[in-house]
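1. The following block contains a protein sequence and its predicted model.
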Amino acid sequence: MDAGILFVKDLAVVMVVAGVVGRVFQRLGLSVVVGYLLAGILIGPRTLPYQLVEDTERIQILSQVGLVFLIFSIGLGLSFARIQRLGLSVIGATIIGAILVLNICRLFGLMMGWSATQSLFLAGMLMVSSSAIISKVLEELNVAHHRSSQMALGITVLEDVVAIIMLTLLTSLVRVDAAEGATLWKTLGTLSAFVVFLVFMALLILPRLLRYLSRHSTLELRTIVVAACVLLVGYVGVRAGFSAALGAFILGVIIAGTRFRDEIERTFESLRSIFGAVFFVAIGMMLDVKLLANNWWLVLLTTALVLVARPLATSMGLVAMGNSVREAVRAGLSLTPIGEFSFVIAQLGVMSGAVPDSMYAVAVGLSLTTAVIAPVLTRHSESMSHWVERHEPRVIRNWTEFYHDWLEGLAGRRNASLLWQLTSKRILQTALQILFASAMVLFANPVYQWLLRRVGPDWLVPNGTIIVFWTVFGVVFLAPLIAIWRNIDALVMILVEGATRTNPRRARLRPLIQTAIKTVVAVVMSVWLLVLLPFGPSLLWALGIVAGILAFLGAVFWRRFVRWHSRLEIEIRNRIRLAATPATAKGIPESLVEREGWDLKIDEVTLPPQSDYAGKRILDLGLRQRFGCSIVGIDRQGHLIANPAASDALFPGDKLLLLGTETQLAEAEEFLRKTDEVVNPETFEDLTTEMITVPADSPQIGKTLAELNLVNQFGVQVCGIERGQERILIPSGTERVEPGDQLFVLGTHNKIQECRGYFEP
């Protein structure tokens, strides 16, 4: 039979079995991903006595395409705006939790006698939770609105980023066949440079390309071009020494910050579903059922490790970021299900020979056991967190409270520090520019080697290839180099100004200190470039010629380079701002902001809890009449109201998307942030229930509850009345107060005391 026909038949078998088994698992309330894995096991070459799929190699090749589109779709769900909304607490907790899981797995591997590479692969598998299972369990238990559940959902989203990083690092380590510290740090540095370079290039090119395609092509052509970009960037990631998933993920994140996200997400949904199913079925086909049976003890042991390590690491991360122990434990217990990325990491390790085949059994076994145990742990998370809080040693509790107080004080001092405000963004900007420049040099090296193979080293003149190539590259490289030096110059000036502000000889000291620091920085930058450039000692004279040419060009065209860099920097900042703005992330037309000749911007303003305008209609605010700007959207607890009506009311915590000029937005923001002068510090935790006895000579006797209006007067609600042997639950407003009534009231203790005095004669 023709090979093409056989492939069609094999693909049909894969789809049919995946659909049937996936449906069964869906009816059982389990993840369909686990069903796809089981489907792969059933039709795999090691399960049945005869082979249902004849050409498994082609299915494996097709699964790699599925992996790229699967990772791309995950990136589409994680924009810069969403990362920004998650907040520093969730981001920090995710990082701390990942580091703790890594070290716990290294300790576990040491006890098991495993190699460092095996421990790293286990850590990569355990660092990731299943967002699909977690969100489904939280919704079924009706606890998704709890703060601990929101933190758990935020962490499971960010763990996808952790998984991409681990997958990329493990791919690099497998290729160099080493896991030593020096190789790891080198890989981390190269990875950071590659990511920054790819993000900058995508921010500059991709939005323009998508705008052009939206105006001059059909949906079919746009889909083809975007799919080509995804595959091409995945290939670039592989050629750079990393995983194809890295490039696809970054491309997805960039597109998620544009107004084309929804269209592309809908278009690629079918591709993701089909190829994603093929990918997970292909993973199952590689698993031997006998291997799972022979390693049952290892599956149980690693399951116990997951049930301890993941909740412990996540809880400690959340506590370290200032959250209470109770909420941290509840969130940690919700994050036990192992994610889909675990299979990808296990597949990489087994296919490369870095880990034994038993890791496949561990990944599948962990997915099954944690998917079953997760609902039980989440259902009892509240009682378990209360137990942990009650039995927490006093010493640990006191230290935790002291640490949280110190964090609050540190945040206050950091926000109040003028030096921090002046330097923090510039330090981050300089670091990103250094990574971008490093990536330029790293990518130039393979191009240089290719050119050497094509024309030889002595093109035109002896060592002419070296001189010509690196001179041309150096002209392009001067722009980021000048940008780095300008930022460093500004940082040195600010720091020296702050250090010598109170010194009486500051006029003489400042230039001396600035010159000394700049000299040290110049030496460090020279060493940095020498480490990156591919020159040996015998070719240093060629490097000297190139450096002389670049110095001459830099001196002559300094101002032009500065202007070119400034325009490029402004463009990148605008791209990042647009990608991070709620407007583009939520579907508000980005074209309003990008339209040339129109000075329109979209900004987000959150109504404070004590806002003067909470409960009022948009019409009552009169923003357009007062400031000339409009509310084009409202983000209410994650639900977007696009183009709200003038009669829509506003509530505390609403995120208003305002459209207007920069001046109009600033005035409207100041107006909307106005709050009551009296700030109520009480929270839900201060609410309590108490009994109020109505004296026989109370002046309120005979009045109805509606006439007393205790809710508006004191913020106290009458939940019940005990009158002799009779109890009236949730009394109506027509119920009258009689002598000796016991009022069962709800409110804060202070408000209840005020209300008690109201009934006194």
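-> Perfect, thanks for sending it. Numbering: from 1, shown residues only.
2. alpha carbons only for contacts and neighbour counts from here, please
-> Noted.
3. Would you map the strands across this structure?
-> Counting by DSSP state E, one finds strands in the chain at the ranges 601-606, 630-636, 639-642, 655-660, 687-693, 717-723, 726-729, 742-748.
4. Point out the other helices and strands that the fifth one packs with.
-> Put plainly, it is strand 687-693. If you count contacts as 3 or more Cα pairs under 8 Å, 6 or more residues apart in numbering; DSSP states H and E, strand 687-693 packs onto strand 742-748, helix 749-759.
5. Return the set of buried residues in stretch 362-372.
-> Residues of stretch 362-372 classed as buried by neighbour count (16 or more other Cα atoms under 10 Å): 362, 363, 364, 365, 366, 367, 368, 369, 370, 371.
6. residues contacting the third one?
-> Applying Cα atoms under 8 Å, 6 or more residues apart in numbering to residue 364 gives the contacts 34, 37, 343.
7. And those residues, which is closest to residue 171?
-> Using Cα to Cα, residue 343 comes nearest to residue 171 of the contacts of residue 364, at 14.2 Å.
8. this is the comparison structure:
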Amino acid sequence: MGHVPELIIDLALILGAAAVMTIIFKMLRQPVVLGYIIAGVLVGPYFNFFPTVVESDGIKTWAEIGVIFLLFGLGLEFSFKKLLKVGNVAVITSLMGVGMTFLIGYNVGTILGWNMMDSLFMGGILSIASTTIIFRAFDELGVKSQKFAGIVLGALIIEDLVAVVLMVILSTVSISRSFQGAEMIFSIVKLIFFLVLWFVSGIFFLPTIFKRLKKYLNDETLLVLSLSLCFLMVVLSSEAGFSPALGAFIMGSILAETPKVEKIEQLVQSVKNLFGAIFFVSVGMLLDPHMLMQYALPIIISTFVLLIGKPIFATIGALFAGQPIKVAIQTGMSLSQIGEFSFIIATLGVTLNVTSDFLYPVAVAVSVITTFTTPYMIGLSGKMSDWVTLNIPVKWRNRLYKYSQGTQQVTEASDWKKLIRFYLINTLIFSVINISIILLADRFLAPFFEESEWKNLFIVSLTLLLIAPFLYALAFRRGPSQSYASIWTRPIYRGPLLALIISRIALAIFFVGFVFAKYYSPFAALIGVLVSALFFITQRHRIKRFYSRIESQFLLNLHERERAQKEKQYLAPWDSHLTTFILDARSPIIGLPLSAMKLRETFGINIVIIERGDHTINIPRQDHVLYPNDIISVIGTDEQLTAFKNYITISETKIESKTDSSQVGLHSFSIPEDSNLIGQTMRHSRMREMCKGIVVGLERDDQRIVNPDPDIPFEADDVIWIVGSNKRIQIYLRNILKNS
């Protein structure tokens, strides 16, 4: 018999303990993450009642993979475009909460006599709220539709990005063991550079690749391709000097902009859950109960910072952003916990070997406590806001009300603000692209050529050709035309506007001069700039057209997901098909009339046939009731039928349906201009009764409506899609044409 490696035995132990604790915590209706942590405590080296993990180094490797999958999953939910849509309220609230909590956490560590690195990491650990825990609490409490919930979700997007920046800053500080301003600024600039480069290149290439490979991308291929991209970015991130987890997060956020993101999330979910469980179990394995007792004071203080300090800071931020007292307090009290990013920051300190042994267990203990308190904090926020409103001085209350009203009335940005924002984004993006092309050309083109008098000229010429369209965009893109025209018509603003235009042109000239200066003398660079300017003037129309094609492709890819979602919302009924199910006695729709199920409203599907023994009901009425062992034929799209199948918890029937499915079909017809149907509603026309069918779609102009409201009046040239008895529908259509 072969010997089973210790790592396999340890994995069996970890996953077995995790499985048991998952079931227990599901029964207790508590977060599964806490169950994983407790499972780690039970199989860890500090608890000897159960078997203990032996190959701890191997488990750490699995845990690092778990961090990668965890950050990849968070990136899939992040989306940089969501970041651009986050309002000022969420930005101010999150930055105020994160910034002040970081300072308080750092000062707590300093007061307790910790060294600088422990204090810095403690500040970072306490400052980032848990997206997963808040989402779960909002779902359980049913408050996702309330105004404060939207602000909190926006603030969490900002906090995720802040966490990424914090990881870079803490890594930089850890290497130098001190604050060095220049080094810190360089690290942040480098992060911004690579974020822009990776995001722009990812959006430009990935959706196109997915589109070209569409017919080959089955579930297996898409999963392998997505994970390969994830780990490729992990390697690139490490090569660039960032943490591997950051690379996983960035690739997830890039894929979040593609139409395949929902499918990728679904495919990766199981793998992410597996490795995530190993990661959180490994977190619990590092918990030393004796150390928790020894450091009970820091745990208590840190918990109070999160339960009292951060809610106050976030509330002040929301008030400053112009939110009413109630919304501000509800927002602040929702951000009173730490979770996955805090674990990752704590893990970073352990990996870099710059934090003390006690910091990690302290962070985990605080996370466990605040996870339990989160639902209560959110639930009590309404009562707390009412109490504060009643007890603050009337003068303060009136001032806050007037400030809130005044702030919310400022809804439109000025022309200058729009234009400056455009110029900053434009300059940042195209400067990054130009620098990247110049550096890549120097690194990868030069080695291919032998030293000769023509080598430098060829490299310079090719580099300038590659950056030409982006130099044009950097120098001459005007931005919002209305804002530009509005500012230009006011003479007082023409000077600053011209200064902006000249500065962009000067930056483009600098890039050209830099390319020449890199391979030639400064004097040659001056001549090269003049020659390049002449080339740009004579070829500007071609360069502009080429850039326009690049921009069109980029924007097409950038908005492809929104287009796909919009098309999905108005999915044509001819994309639907019939599927047959056999009802189990445990199904939740047993014993209910069709009218009570609201299947069209909830799932978008229609039951068109019910088979009960030897009896068949075609196009059942709303008062028909379903019974165990009924065989139902349902029409809908793949996504709708899958959702319906999951809801009724039944399996697709393996027996042959007794009814000839050819008796029921999907038909369409256009309403003539002289039809009696014009002006009538679907309900009053009695179309359903006369043709024994269900109207599943309506086309009007360029609009497509699936399952239209029965009270919509018909108009001339409407295209009606109806499913039902083929014979009855054909008779009905002949009568319509005869009477028109």
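-> Okay, I see it. Not measured: the values here are computed from a predicted model.
9. Of the contacts of residue 364 of structure 1, which ones are shared with structure 2?
-> Checked against structure 2 using both residues aligned by TM-score structural alignment, their matches' Cα atoms under 8 Å, those keep these contacts: residue 343.
10. Now rank the contacts of residue 364 of structure 1 by neighbours and give me the top one.
-> residue 37 (27 neighbours; other Cα atoms under 10 Å).
11. Quick check: that residue vs residue 340 of structure 1, distance?
-> Distance from residue 37 of structure 1 to residue 340 of structure 1, counting by Cα to Cα, to the nearest Å: 10 Å.
12. before we move on, what about residue 660 of structure 1?
-> Distance of residue 660 of structure 1 to residue 340 of structure 1, given as Cα to Cα: 43 Å.
13. how far away is residue 325 of structure 2 from residue 383 of structure 2?
-> 12 Å.
14. between these two, which one's more packed in?
-> Higher neighbour count among residue 325 of structure 2 and residue 383: residue 325, with 21 against 14, using other Cα under 10 Å.
15. what sits against the more buried one?
-> Counting by Cα under 8 Å, 6+ apart, residue 325 of structure 2 makes contact with 319, 385, 389, 400.
16. overlap between the residues you listed and structure 1?
-> Checked against structure 1 (both residues aligned by TM-score structural alignment, their matches' Cα under 8 Å), the contacts of residue 325 of structure 2 that hold up are 319, 385, 389.
17. What is the burial count for the last one?
-> Using other Cα under 10 Å, residue 389 of structure 2 has 15 other residues around it.
18. Run through the residues that contact it.
-> Residue 389 of structure 2 is in contact with 325, 326, 397, counting by Cα under 8 Å, 6+ apart.
19. Go again with 7 Å.
-> Contacts for residue 389 of structure 2 were tallied using Cα atoms under 7 Å, 6 or more residues apart in numbering; there are none.
20. quick one: residue 578 of structure 2 is in a strand?
-> Yes. Counting by DSSP: H, G, I helix; E, B strand; the rest coil, residue 578 of structure 2 is part of a strand.
21. The closest residue to it other than its chain neighbours: which element?
-> Excluding its sequence neighbours, the residue lying closest to residue 578 of structure 2 (Cα to Cα, 6 or more residues apart in numbering) is residue 635, at 4.4 Å. Using DSSP states H and E, residue 635 of structure 2 falls within strand 631-636.
22. can you give me the angle the helix or strand just after that strand makes with strand 631-636?
-> Per DSSP H and E, the first helix or strand lying C-terminal to strand 631-636 of structure 2 is helix 638-648. Interaxial angle of helix 638-648 of structure 2 relative to strand 631-636 (axes from the mean of the first three to the mean of the last three Cα atoms, to 10 degrees): 140 degrees.
23. which residue numbers in structure 1 go with the helix or strand just after helix 638-648 of structure 2?
-> Past helix 638-648 of structure 2, further along toward the C-terminus, the next helix or strand under DSSP H and E is strand 664-670. Using TM-score structural alignment, strand 664-670 of structure 2 lines up with nothing in structure 1.
24. In structure 1, where's the longest helix?
-> Counting by DSSP state H, the longest helix found in structure 1 is helix 418-455.
25. Centre of the chain to that one, how far?
-> With Cα atoms, centre = their mean, to the nearest Å as the basis, helix 418-455 of structure 1 stands 23 Å off its chain's centre.
26. In it, which residues are buried?
-> For helix 418-455 of structure 1, by 16+ other Cα under 10 Å, it's 423, 426, 430, 432-442, 444, 448, 452.
27. Packing partners of it?
-> On a contact count with 3 or more Cα pairs under 7 Å, 6 or more residues apart in numbering; DSSP states H and E, helix 418-455 of structure 1 meets helix 181-216, helix 464-499.
28. any chance of these in a markdown table, plus distance to residue 630 of structure 1 and mean neighbour count?
-> As requested, these are exported to a markdown table (distance: least, Cα to Cα, whole Å; neighbours: other Cα atoms under 10 Å):
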| stretch | distance to residue 630 of structure 1 | mean neighbour count |
| --- | --- | --- |
| helix 181-216 | 25 | 16 |
| helix 464-499 | 37 | 17 |
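29. Tell me which of those approaches residue 245 of structure 1 most closely.
-> Distance to residue 245 of structure 1, taken as Cα to Cα, is lowest for helix 181-216 among those, at 12.1 Å.
30. what number of residues lie near residue 68 of structure 1?
-> Other residues near residue 68 of structure 1 come to 27 when the count uses other Cα under 10 Å.
31. Start and end of stretch 140-151 of structure 1, how far apart?
-> Using Cα to Cα, first and last residues of stretch 140-151 of structure 1 are 17 Å apart.
32. Which positions in that stretch come out as buried?
-> Buried, per 16+ other Cα under 10 Å, within stretch 140-151 of structure 1: 143, 144, 148, 149, 150, 151.
33. Quick one: the helices in the stretch 251-400 of structure 1, in order.
-> 261-285, 289-294, 296-320, 325-334, 341-352, 358-379, 381-390, 394-416 (DSSP state H, counting those that start in this stretch).
34. And for the fifth one, what's in contact with it?
-> The set of residues external to helix 341-352 of structure 1 that reach it, using Cα under 7 Å, 6+ apart, is 121, 124-125, 128, 163, 167, 174, 283, 355-357, 359-360, 363.
35. Which one of the residues you listed is nearest to residue 536 of structure 1?
-> Nearest to residue 536 of structure 1, judged by Cα to Cα, of the contacts of helix 341-352 of structure 1 is residue 174 at 27.8 Å.
36. mind checking how far that closest one is from residue 102 of structure 1?
-> Per Cα to Cα, residue 174 of structure 1 is found 18 Å from residue 102 of structure 1.
37. quick one: which of those two has more around it?
-> Using other Cα under 10 Å, the more surrounded residue of residue 174 of structure 1 and residue 102 is residue 102, with 22 against 17.
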